[in-house]
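Participant: No sequence on hand, only this structure:
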């Protein structure tokens, strides 16, 4: 019997959260990413799962967001998932009001905002993907994202014969720039896969310490 082919899975954490877990399926935040990868590729052996994210900073309206994230990371560390950290910053900039308003001089009124930005994760994901693919760490490579900045590295690898898959976090509304990336397949994450890939409410780490699902999560 021939062994099953292998797949490496790369998860854009910010894209997964914004695309699926923030509003569409908030009840599934306690997500076992290794289990999800296995369900997405039932006919392949998952050679590795890499999760690209950044440590969150407390917000005025949500001071506990960073603490909940750390609890979740501890849960992920009980699996084979590799967490690759970027940086999370706030940038200040002036943007026009919506709907637009004009001041006395006829200029568009603007307001100063503080925008959260994740830095480095897309570059890190692209770098890991390229190195892993060129070192032939698996038979195929799958990205869970909707970030079109990742199209160029996919095009480079596709041109070199690599088997690539996009797992959409936006269902059929994925960024159509990926249609130019030379992908083998485009898959979607269904509610059932999320529901079946949840950690238990309480689990233990390698040192026997209990990790509990944040009580404010559904």
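Facilitator: Everything's here; your move. It should be emphasised that the depicted structure is a prediction, and the values quoted were computed from it without experimental measurement. Numbers count the residues shown, from 1 in each chain.

Participant: Please make it C-alpha for all contacts and neighbour counts, starting now.
Facilitator: Fine.

Participant: And the strands in this structure, which stretches?
Facilitator: Using DSSP state E, the strands of the chain run over 6-12, 45-53, 82-85, 87-96, 110-119, 140-145, 163-168, 185-188, 202-204, 210-212.

Participant: Which of those strands sits closest to residue 174?
Facilitator: strand 163-168 (5.9 Å; Cα to Cα).

Participant: Point out the other helices and strands that the lengthiest helix in the chain packs with.
Facilitator: Counting residues, the longest helix found in the chain (DSSP state H) is helix 121-134. Contacts defined by 3 or more Cα pairs under 8 Å, 6 or more residues apart in numbering; DSSP states H and E place helix 121-134 against strand 6-12, strand 45-53, strand 82-85, helix 151-158.

Participant: Next, the buried residues of the shortest one.
Facilitator: Taking 16 or more other Cα atoms under 10 Å as the neighbour-count basis, strand 82-85 is seen to contain the buried residues 83, 84.

Participant: picking up where we left off before, need the strands of the chain in JSON lines with distance to residue 34, can you?
Facilitator: Converted to JSON lines, these look like this (distance: least, Cα to Cα, whole Å):
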{"stretch": "strand 6-12", "distance to residue 34": "9"}
{"stretch": "strand 45-53", "distance to residue 34": "7"}
{"stretch": "strand 82-85", "distance to residue 34": "10"}
{"stretch": "strand 87-96", "distance to residue 34": "23"}
{"stretch": "strand 110-119", "distance to residue 34": "23"}
{"stretch": "strand 140-145", "distance to residue 34": "13"}
{"stretch": "strand 163-168", "distance to residue 34": "14"}
{"stretch": "strand 185-188", "distance to residue 34": "16"}
{"stretch": "strand 202-204", "distance to residue 34": "15"}
{"stretch": "strand 210-212", "distance to residue 34": "17"}
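
Participant: one step back: looking at the helices and strands packed on helix 121-134, which is buried most?
Facilitator: strand 6-12 (a mean of 23; mean count of other Cα atoms under 10 Å).

Participant: name the helices or strands packed onto that strand?
Facilitator: strand 45-53, helix 121-134, strand 140-145.

Participant: one more structure, for comparison:
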């Protein structure tokens, strides 16, 4: 179930989209990719996220808000979403396939809804620095009294600046009447202040968190006409891209490591290839509803705690073929 929005200083309207005097508000969503990843996606199997579906079908329809007593209805522009991110550095990647997975995801976004999502890239900076180490014996010891140590300092550069500049430009010059910001970064506050002071645009704020651990930043919320306090796991799960996305020279495929149980998937692929002959045929079988599992697709079952059933079935199938 979608969570309600919190609307500051306005009387909530009935649930639905947004309206202003009966006219649709020209809307664009500005997403801080770093904030979204660490607030909602890290450590989950939901990273193959369809950003357009999430906001067009889940987030925006759930928000209840009104401005000057009029309910709001949004109309996403042809270019509906601007996604601000940065390519992962090999020196700091947490997995061997991190760079490849990110590249696949960015390609999938551009192919799935051409012209609807623009990915704007900053960059990562990695430098050596000195920092105060927390005293393991006295955790409350002040930083000034702690020992210094050498650390690697990894920073994402330009993403927040790019987001602020694009949002301000679109609101002041691009005809965007409804600016939806997805971040909890206070660095964006001056941009929201400028939009409020120099345009009539409505500002929405979506806090990218699934568990309310990140409270909406007070300074950001002051400039917003409405605030969506979190994104639910159900909304993320309902907004996943297809596993295979056609386009270009070759299709873009969801990385195996982004599934809930990549270990089970790997076993299923190996067992299936031995019987069916190719990886593509295995995925065709895995993706089809199967009466053996009550009409559920084996690939969906592999994403649950009952995934071992698929492995047992494939092992039994292989054993039966070896029988004289």
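Facilitator: Happy to help now that I have it. Nothing here was measured: the structure is a model prediction, and the numbers come from that model.

Participant: Can you check which of the strands of the first structure gets nearest to residue 67 of the first structure?
Facilitator: Of all the strands of the first structure, strand 210-212 comes closest under Cα to Cα, at 12.2 Å.

Participant: In the second structure, what stretch matches that closest one?
Facilitator: Counting by TM-score structural alignment, strand 210-212 of the first structure lines up with residues 251-253 of the second structure.

Participant: got the buried residues for that stretch?
Facilitator: 252, 253.

Participant: Please apply the same query to stretch 58-72 of the first structure.
Facilitator: 68, 69, 71, 72.

Participant: which one in the second structure is aligned with the third one?
Facilitator: Which is residue 71 of the first structure. Using TM-score structural alignment, residue 71 of the first structure lines up with residue 104 in the second structure.

Participant: my guess is that match contacts residue 256, does it?
Facilitator: No: assessed by Cα atoms under 8 Å, residue 104 of the second structure is found out of contact with residue 256, at 11.6 Å.

Participant: that older thread, distance-wise, check the match of residue 71 of the first structure relative to residue 110 of the second structure.
Facilitator: 10 Å (Cα to Cα, to the nearest Å).

Participant: With residue 85 of the second structure instead?
Facilitator: 14 Å.

Participant: Share the number of residues neighbouring the corresponding residue of the second structure for residue 174 of the first structure, please.
Facilitator: Structural alignment (TM-score structural alignment) places residue 174 of the first structure against residue 216 in the second structure. Each residue near residue 216 of the second structure was counted by other Cα atoms under 10 Å, and the total is 21.

Participant: what's stretch 144-155 of the first structure aligned against in the second structure?
Facilitator: The aligned range for stretch 144-155 of the first structure is 182-193, by TM-score structural alignment.

Participant: Could you give the number of residues near the closest residue in space to residue 27 of the first structure that isn't next to it in sequence?
Facilitator: The shortest distance from residue 27 of the first structure to any non-neighbouring residue, by Cα to Cα, 6 or more residues apart in numbering, is to residue 218 (4.8 Å). By the criterion of other Cα under 10 Å, residue 218 of the first structure has 11 neighbours.

Participant: With residue 54 of the second structure instead?
Facilitator: For residue 54 of the second structure, using other Cα under 10 Å, the count is 18.

Participant: how about it, what's its partner in the first structure?
Facilitator: Taking TM-score structural alignment, residue 54 of the second structure has residue 36 as its aligned residue in the first structure.

Participant: Not counting residues beside it along the chain, what's closest to its match?
Facilitator: Residue 36 of the first structure sits nearest to residue 197 (Cα to Cα, 6+ apart), 5.3 Å away.

Participant: now swap in residue 151 of the second structure and tell me
Facilitator: residue 129 is the one closest to residue 151 of the second structure (Cα to Cα, 6+ apart), at 5.4 Å.

Participant: tally of neighbours for the one you found?
Facilitator: For residue 129 of the second structure, using other Cα under 10 Å, the count is 11.

Participant: dump the residue contacts of it.
Facilitator: By Cα atoms under 8 Å, 6 or more residues apart in numbering, residue 129 of the second structure lies in contact with 150, 151, 152, 153.

Participant: any idea how far the first one is from residue 90 of the second structure?
Facilitator: Between residue 150 of the second structure and residue 90 of the second structure the distance is 20 Å, computed by Cα to Cα.

Participant: Would you reformat the contacts of residue 129 of the second structure as TSV and include neighbour count?
Facilitator: Shown next, in TSV, are these (neighbours: other Cα atoms under 10 Å):
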residue	neighbour count
150	11
151	13
152	12
153	12
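
Participant: counterpart of the residue nearest to residue 36 of the first structure in the second structure?
Facilitator: Using TM-score structural alignment, residue 197 of the first structure pairs with residue 239 in the second structure.

Participant: If I follow the layout properly, that match ends up in contact with residue 59?
Facilitator: No: in this structure residue 239 of the second structure lies outside contact range of residue 59 using Cα under 8 Å: 10.6 Å.

Participant: could you list every residue that touches residue 318 of the second structure?
Facilitator: 271, 275.
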